[in-house]
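A.B. asks: Below: sequence and its predicted model.
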Amino acid sequence: MPTATLTSKGQITIPLEIRNALGLHTGATLDFVQEQDGFKVRPLHSSTATLKGRFAGRVARAVSIAEMDEAIAAQAAERQTAESKAQP
């Protein structure tokens, strides 16, 4: 089984065998998906079709558009309050 060593900068070199199997090339982007016993590494491709299902299982339930709007409004109000307190 191929192995890799982590450098002091937090970098690893992915073995050629793995890069070939995943179809990786210079500049490729990887997604790390946490699972119960570790992480799954998936290459991300530039096509939007490849994003389908990428976030499946990462949240307990889907968030509605109304809930998103409420969260955005609350964050905007919080930022506005913080900015007004910071100004003399």
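C.D. replies: Happy to help now that I have it.

A.B. asks: contacts and neighbour counts: CA atoms only from here.
C.D. replies: OK.

A.B. asks: contacting residues around residue 21?
C.D. replies: Shown here is residue 21, which makes no contacts under the criterion CA atoms under 8 Å, 6 or more residues apart in numbering.

A.B. asks: another structure for you, compare them:
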Amino acid sequence: MPTATMTCKGQITMPKVVRDELGLIAGSKVMFVRMPDGRYSLIPRTGRISDVFGAVPVESSLSLEEMDAIVRDGAVESDQRTRNI
């Protein structure tokens, strides 16, 4: 199992096998996503939303009707604030 050691500056050199498997190159960015059980997942930031889909746990999901209502309520509040200026 690949391992790494953190320096006193908090830096870690990722093992080559891990870099290769994740498709990371110099300058690549990674996200550290905290999972519900307290562990972290390392997710490469490649610019594709599909790479992080499912990485963040969802407590519950909203229906389209619920989302429409939230957007509508926000628009009404914004309009009321604008009129009170």
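C.D. replies: Now that the structure is in, tell me what you want to look at. Only a predicted model underlies this, so the values are computations on that prediction, with no experimental measurement involved.

A.B. asks: In the second structure, spot the helix with the most residues.
C.D. replies: For the second structure, the helix that runs over the most residues, judged by DSSP state H, is helix 64-83.

A.B. asks: Next one: residue 46 of the first structure from residue 24 of the first structure, what distance?
C.D. replies: Distance of residue 46 of the first structure to residue 24 of the first structure, computed by CA to CA, to the nearest Å: 12 Å.

A.B. asks: If you could redo that for residue 84 of the first structure, that was the one I meant.
C.D. replies: 48 Å.

A.B. asks: ok, the two, which is more surrounded?
C.D. replies: The neighbour comparison of residue 84 of the first structure against residue 24 (other CA atoms under 10 Å) goes to residue 24, with 17 against 9.

A.B. asks: wait, doesn't that one sit right on residue 44?
C.D. replies: No - Residue 24 of the first structure is beyond contact range of residue 44, at 9.4 Å (criterion: CA atoms under 8 Å).
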